[in-house]
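*Asks:* let me see the structure of the following:
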Amino acid sequence: MKLMKKVLLVLLLALVVVVGGLYWAGTRDDSSTGPAAAAADASTLVERGRYLALAGNCMACHTSRGGKALAGGTPIPTPFGTVYGPNITPDEKTGIGAWTADDFWQALHNGKSRDGTLLYPAFPYTEYTRVTRADADALFAYLRTVPPVSQPNRPPELEFPYDQRALLAAWRALYFKPGVLEDDAGQSVQWNRGRYLVEGLGHCAACHTPRNRLGALRSDQAMGGGEIPVLDWYAPPLTNDMQTGMGRWSAEDIAALLKTGMSGHSSVSGPMAEVVLGSTQHLSDGDALAIGVYLKSLPATPPAGDPPKAPVSPAAVELGGKIYLQQCAQCHQPAGEGSGMAWPALAGNPTVTAPSPVNAIRMVLDGGYAPATAANPRPHGMPPFGQILNDSDIAMLVSYIRNSWGNEAGGVTPLEVKRARAASTRN
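*Replies:* I've put the predicted structure just below:
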């Protein structure tokens, strides 16, 4: 029966491929899709590209742990299988040494490789299409200066039928339209800069927007938070909802989090800690604040589709409060107000009040540190409690912090803790 369903799916998608292929053929452009950047001082262009590579966090997907910089090989797990970041050093045979600036622009803007092969959207060209030609040329100029590494690219390991690359034509017809982001004349220069970084090079939606069953972003829930597939973390909403989002934050608070990994409202953990370490701490103060300004302009209401809150047991919350006073109040304070930048508040903390409790559960289980950044080189840490507290204890504790001091986030079950405990040992 399972095989039959897959066969029917392939037949259906094959029909869509025909339509998608016509769409793609009508919009493809294997030469330049825009004017190349005006000639600029080479060193200035390269330095600009270096900054953009940091802002776009290129190292995260193109540098494997312990490997050479930008030589590829990083496994990128998806619900459909694993893809591997390619070699983007200027090696002639295994990297992009034979590419032109037009080839590179096509990859970012149209999601196509040098030979016209359609790229898997694990490479976020759905967001990078908004990058300007000038910035693409600067990025390419910088990549031409990194040391070339001869390292063949590893092919993706995807399940059938997702390993059929031709099906991407159908996916693109449904979910992708190339286009550079135009400035909004009704908004400030700062707001437009923030939108460009968030929606383009920073590709924030890739994690903070939920996806449908085919891996496409759900535009009706933009920045509404989403599960990070396979990694078992949750990217909280970036909307301005007072309960689940960033309604209590200022633009300056957001900028501080991006630069230091800490703010009075929260600290980063999991995948976002890696983003701050490898990318956002390197943003200029102006760019970090511009992102904050743009995010503060997002809707205050939660997007449609938020899951219903789990019921809360008063008895469990009462017992969780006792555990909190014993284990947590010394740092996070009895009323959850935190201790400045050392230990973040739990009241109004988006990690705590997010629709999914998984981040809060994993922090209690495993503890951790915010990333050591230039602006905050010695962050305070949180000890793990997974060896001290059982699943029921942690469920009661997290239920308490999610429903105290004005938080209204719903309850947590021991089964959810058990699943998070299993995920923490897996990853």
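*Asks:* please count neighbours and contacts with C-alpha atoms only from this point.
*Replies:* Will do.
*Asks:* so Ser113 versus Tyr84, what's the distance?
*Replies:* Taking C-alpha to C-alpha, to the nearest Å as the criterion, Ser113 is separated from Tyr84 by 15 Å.
*Asks:* more crowded one of these two?
*Replies:* Neighbour count, other C-alpha atoms under 10 Å: between Ser113 and Tyr84, Tyr84 has more, with 21 against 17.
*Asks:* to compare with the earlier structure, here is another sequence to fold:
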Amino acid sequence: MNLPIPRLVRCLGLVFLALAGVSLHAETVEERGRYLTVAGDCASCHTARGGVPFSGGRAIGTPFGAIVAPNLTPDRETGLGTWDADDFYRAMHAGKGHDDSSLYPVFPFTSYTKVTRADTDAIFAYLKSLAPVKRAVPEPTLRWPYSMRSMMAPWRALYFDEGEFQPDPKRSPAWNRGAYLVQGLGHCNECHASRNRFGAMLTEPYLAGGIIPTQNWYAPDLSMGRHGGLSGWTEADVVALLKTGRSAKGTALGPMAEVVLQSTQHLTDADLAAMASYLAALPERESAEQSESAAGADDLARNGKTVYVAHCAQCHGYDGRGKGDAYPALDGNVSVTEPTGINAIRIVLSGGFAPATRDNPRPYSMPPFSQKLGDDDAAAVVTYIRQAWSNKASAVSPGDVRAYRSTPGG
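*Replies:* Okay, the predicted model is just below:
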């Protein structure tokens, strides 16, 4: 092989840089910021239906009223045009606005406080690189006294712990990276936790599951240990779900489908593996005592088997084990066995629609049965699948079905 001397010198130089561990592609701050906004799923909240990404306008419901997500483009009048990096860091880290007013925790600064200054600066640099969009958003429509921002002072004193993530030197780099993403930018506990009457997350035990306010879905316990919501899952199962929207153990539906679509499918394999590593290390949960069957639950389950055979078994199997990648197993499925029964009721009534991801572009979906099944039959089949095979979850009632049939959800 005969190479011209200048080309040979250049090739040797590139080899030397590669051996020295120097990246041959210098990622810009804006590129890193773009990746981090995807990890934080920022566009989902800060984009109205049909609107320009990050220009705000999506109403976020809370038990106390609605708050419209603000414009994050660099428009000087309606967006972040007059903000600087310090302002943005204060919002992320301390939950304080440009005018030093307290932000409402529908903006998850309770999690974003863990994000490093370097990463918030990168996110801000990316947002400042966007084309400005003039779009003012309305003020929150919160009930009194929650409409008084002064009420945030005692709330913050009771429920907000400010501080960046601190790596644990006793843990692996992968665990620390996963903890940083799950606790911080991923803000997973904002959904996967119960909340008290004042809207504050219950953090002990961490990621223990809870009903998502106003969306009427149950975000499951994320512990993979014994008695955890993901007990029996492997780290590979978690990565598959986050990357493709489906795994051997379950499918991303409801609000989680949007998270996969807009955020996690775009993360690197290394980051997804790190998140799975962190979840795998969550503590085991205490065994939950099984409640006694409600009156008539046995009859419901028997009737439910008939409904299941007629409408469900062809896809999900008579043994509840599903069929390959197309139809998920119901035996041991966390969406079936979660404590409330909400998810199974909603899926039976409204159908199950997995996200179309890069690695699963044409997912199978489950049709809704709200027009075919009355409240009694829907309660019967949900009760059956929650108690059939190895499942040992509590029964649901026709009243439960009726409540979620008439209640909107995300």
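*Asks:* what's the TM-score here?
*Replies:* TM-score of the superposed chains, computed with TM-score structural alignment, normalised by the length of the second structure, equals 0.90; 385 aligned residues with a C-alpha RMSD of 1.8 Å.
*Asks:* corresponding residue for Gly50 of the second structure in the first structure?
*Replies:* Applying TM-score structural alignment, one finds that Gly50 of the second structure aligns to Gly66 in the first structure.
*Asks:* again with Gln314 of the second structure
*Replies:* Matched across to the first structure, Gln314 of the second structure falls on Gln330, judged by TM-score structural alignment.
*Asks:* re the thing from before, neighbours of the match of Gly50 of the second structure, just the number please.
*Replies:* Neighbour number of Gly66 of the first structure under other C-alpha under 10 Å is 6.
*Asks:* would it count as being in a strand?
*Replies:* No. Counting by DSSP: H, G, I helix; E, B strand; the rest coil, Gly66 of the first structure is not found in a strand; it is coil.
*Asks:* now do the strands in the stretch 1-150 of the first structure.
*Replies:* All strands of the stretch 1-150 of the first structure, identified by DSSP state E, counting those that start in this stretch, fall at 75-78, 81-84.
*Asks:* what range in the second structure matches the first one?
*Replies:* Yep, that's strand 75-78 of the first structure we're talking about. Under TM-score structural alignment, the match for strand 75-78 of the first structure is residues 59-62.
*Asks:* any buried residues in that stretch, and which?
*Replies:* By 16 or more other C-alpha atoms under 10 Å, the buried positions in stretch 59-62 of the second structure come out as Ala59, Ile60, Gly61.
*Asks:* centroid-nearest residue for the first structure?
*Replies:* The centre of the first structure sits closest to Cys207, judged by C-alpha atoms, centre = their mean, with a distance of 3.4 Å.
*Asks:* assign it to helix, strand or coil.
*Replies:* Here Cys207 of the first structure is recorded as helix under three-state DSSP.
*Asks:* for Arg76 of the second structure, state which of the buried residues of stretch 59-62 of the second structure is nearest.
*Replies:* Ala59 (21.9 Å; C-alpha to C-alpha).
*Asks:* list the residues that contact the closest one.
*Replies:* By C-alpha atoms under 8 Å, 6 or more residues apart in numbering, the contact set of Ala59 of the second structure is Ala48, Ala66, Ile67, Val68, Ala69.
*Asks:* for burial, what's the neighbour tally of the first one?
*Replies:* Just to be clear, that refers to Ala48 of the second structure. Counted with other C-alpha under 10 Å, Ala48 of the second structure comes out at 18.
*Asks:* then the last one?
*Replies:* If you count neighbours by other C-alpha under 10 Å, Ala69 of the second structure ends up with 24.
*Asks:* what distance do you get for it to Arg246 of the second structure?
*Replies:* Distance from Ala69 of the second structure to Arg246 of the second structure, counting by C-alpha to C-alpha: 29 Å.
*Asks:* state the distance from the match of Gly50 of the second structure to Ala422 of the first structure.
*Replies:* For Gly66 of the first structure relative to Ala422 of the first structure (C-alpha to C-alpha), the value is 26 Å.
*Asks:* how much space separates the counterpart of the residue nearest to the centre of the first structure in the second structure from Val106 of the second structure?
*Replies:* In the second structure, Cys207 of the first structure lines up with Cys191, judged by TM-score structural alignment. As judged by C-alpha to C-alpha, Cys191 of the second structure and Val106 of the second structure stand 11 Å apart.
*Asks:* now the common contact residues for those two.
*Replies:* Residues touching both Cys191 of the second structure and Val106 (C-alpha under 8 Å, 6+ apart): none.
*Asks:* the strands in the stretch 201-350 of the first structure, which residues?
*Replies:* Under DSSP E, counting those that start in this stretch, the stretch 201-350 of the first structure gives strands at 226-228, 233-235.
*Asks:* and the contacts of Ala59 of the second structure as JSON lines, adding distance to Thr234 of the second structure?
*Replies:* As requested, these are arranged in JSON lines below (distance: C-alpha to C-alpha, whole Å):
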{"residue": "Ala48", "distance to Thr234 of the second structure": "36"}
{"residue": "Ala66", "distance to Thr234 of the second structure": "38"}
{"residue": "Ile67", "distance to Thr234 of the second structure": "38"}
{"residue": "Val68", "distance to Thr234 of the second structure": "38"}
{"residue": "Ala69", "distance to Thr234 of the second structure": "36"}
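*Asks:* which two among those residues are spaced furthest apart?
*Replies:* Across the contacts of Ala59 of the second structure, the longest distance by C-alpha to C-alpha is 14.0 Å; it joins Ala48 and Ala66.
*Asks:* Gly351 of the second structure pairs with which position in the first structure?
*Replies:* Using TM-score structural alignment, the partner of Gly351 of the second structure in the first structure is Gly367.
*Asks:* actually Leu158 of the second structure, not the one I wrote
*Replies:* Matched to the first structure by TM-score structural alignment, Leu158 of the second structure sits across from Leu174.
*Asks:* so what's the residue count around the nearest residue to its match once chain neighbours are set aside?
*Replies:* Excluding the flanking residues, the one nearest Leu174 of the first structure by C-alpha to C-alpha, 6 or more residues apart in numbering is Gly20, at 7.8 Å. A count of neighbours around Gly20 of the first structure, defined by other C-alpha under 10 Å, yields 22.
*Asks:* from Asp163 of the first structure, how far out is Gly20 of the first structure?
*Replies:* From Gly20 of the first structure across to Asp163 of the first structure, the span is 17 Å (C-alpha to C-alpha).
*Asks:* same question, Asp115 of the first structure
*Replies:* Per C-alpha to C-alpha, Asp115 of the first structure is found 19 Å from Asp163 of the first structure.
*Asks:* so between these two, which is more surrounded?
*Replies:* Asp163 (15 against 9).
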